[in-house]
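1. structure, please.
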Amino acid sequence: MTKNLKISLALVAVVLAVVGALLAANRTPKASADASGGTAGGQGEAAPASVLVRPDSHRLSTAKDGKVTVVEFLDLECESCRAAFPVVEQLREEYEGRVTFVMRYFPIPSHKNAELAARAVEAASKQGKLEAMYQKMYQTQESWGDQQVSHEETFRGFARELGLDMKKFEADWKDPATAKRVEKDRQDGLTLGVQGTPTFFINGHRPQIQSEQDFKAAIEAELAK
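-> Purely as a prediction, here's the structure:
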């Protein structure tokens, strides 16, 4: 194992602990109000599968047997989501073919560019570039996130870099149906009691995740059933 790899793995090991510390800052009062008393997907009854994963939900990775599904409700402007991103990517690689990873939009209203970014990812999906745009958002988030100015032109630049048909991208990005699609994800999150991002469900339950080891243990427990 190279020195750089050791350093990378050590950093990944502490990322989810950082996520836990940042999560409180990414809670939305509206979510708390709309989902008051909601415990869907906790340690008791599993979240309804029909709400958790819709037919049009975006699967970043798909397991052939469909035995284990990890669903993440995320905000592309959320710092803790960005911190969790490399862990999710590593787990996707490690469990390729064995675990399905699903991405659901949950833009926090106080994040000025979160909904705009989600619509950009959704528009990119119309040209087969959802994953590339989703990754681009997190890789560049430090340059545009947590700002009270619109980054519409920044996101247009990403579309050009990905080689998208800009006329189609622009039309899809501004299409009311795209905003409706993003909002549908957010409303499902509220129904399930999501109060902040990232929120993970593993086979319908929300595990207590404080580290990468906790995440892997929860996945392994479901694979072992």
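
2. C-alpha from now on. contacts and neighbour counts both.
-> Will do.

3. centroid residue for the chain?
-> Centroid-nearest residue in the chain, with CA atoms, centre = their mean: residue 74, separated by 3.4 Å.

4. what ranges does the chain have for its strands?
-> Using DSSP state E, the strands found in the chain span residues 58-61, 69-74, 100-105, 199-202.

5. which parts of the first one are buried?
-> It refers to strand 58-61. Residues of strand 58-61 classed as buried: 58, 59, 61 (neighbour count, 16 or more other CA atoms under 10 Å).

6. another sequence for comparison is provided below:
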Amino acid sequence: MADLKVPVGNDDHCAGDESAAVTLVEYGDFQCPDCGVAYPIVKQLQKHFGDDLRFVYRNFPLPMHEFAETAAEAAEFAGSKGKYWEMHDALFEHQEEFSETFFGDLAEQVDLNPAALSRALENESFEDKIEDDVNSGEQSGVHGTPTFFINGKLHDDSYDLATLRAAIEAAVEK
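-> Modelled structure (predicted):
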């Protein structure tokens, strides 16, 4: 079984306590339909496990998705302003609406300056962070999205709710 080669660190976006029994890392693409399916499943897992689960999202935009890189940059921009999870959620909840003008509108919805986002996108201000995420995924054997790791071990099974919950429960019991 593959291991997560780059441990969770200060540059990661983490929801939940560092001392949680289980850390669930997702390599995802904001435009990927399968990641869109996984999004509410992760939300349910977070609710179910509460303080026992820490969730980490890493960018893995796939080249086939026209707006995946832009969406990842928008999320990183929001993170630089303390609103990463608001943007993360909004991107998945509006995945079908991605367009050239969409990201500025979304920035407004999460109380961010659309002009500042536009400048950050033009300057590719967060390209290095996204590249670091992609590289860490490739080092860990990620080939597609979503890919999950549970306590540093590749979850090489379905990401449906029952299967992920059972895998996390097994990790909590260890």
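
7. report the TM-score for the pair.
-> The TM-score (TM-score structural alignment, normalised by the length of the second structure) is 0.91; 173 aligned residues with a CA RMSD of 1.7 Å.

8. re the thing from before, for the buried residues of strand 58-61 of the first structure, which one is nearest residue 127 of the first structure?
-> residue 58 (13.7 Å; CA to CA).

9. which residues does that closest one contact?
-> 102, 103, 104 (CA atoms under 8 Å, 6 or more residues apart in numbering).

10. what does it correspond to in the second structure?
-> Matched by TM-score structural alignment, residue 58 of the first structure corresponds to residue 13 in the second structure.

11. and what of residue 106 of the first structure?
-> Using TM-score structural alignment, residue 106 of the first structure sits opposite residue 60 in the second structure.

12. please apply the same query to residue 206 of the first structure.
-> In the second structure, residue 206 of the first structure lands on residue 154 (TM-score structural alignment).

13. excluding chain neighbours, what is closest to that match?
-> residue 2 (5.3 Å; CA to CA, 6 or more residues apart in numbering).

14. and the one you found, how close does it get to residue 142 of the second structure?
-> According to CA to CA, to the nearest Å, residue 2 of the second structure stands 9 Å off from residue 142 of the second structure.

15. do residue 40 of the second structure as well
-> 21 Å.

16. equivalent analysis for residue 168 of the second structure, please.
-> From residue 168 of the second structure to residue 142 of the second structure the distance is 20 Å (CA to CA).

17. with residue 27 of the second structure instead?
-> As judged by CA to CA, residue 27 of the second structure and residue 142 of the second structure stand 8 Å apart.

18. looking at these two, which is more packed in?
-> Between residue 27 of the second structure and residue 142, residue 27 has the larger neighbour count (other CA atoms under 10 Å), namely 23 against 20.

19. now which residue in the second structure aligns to residue 131 of the first structure?
-> Residue 131 of the first structure maps onto residue 85 in the second structure, by TM-score structural alignment.

20. what is the neighbour count of residue 125 of the first structure?
-> When neighbours are defined as other CA under 10 Å, residue 125 of the first structure has 18 of them.

21. what about the longest helix in the first structure?
-> For the first structure, the helix with the greatest residue count under DSSP state H is helix 3-23.
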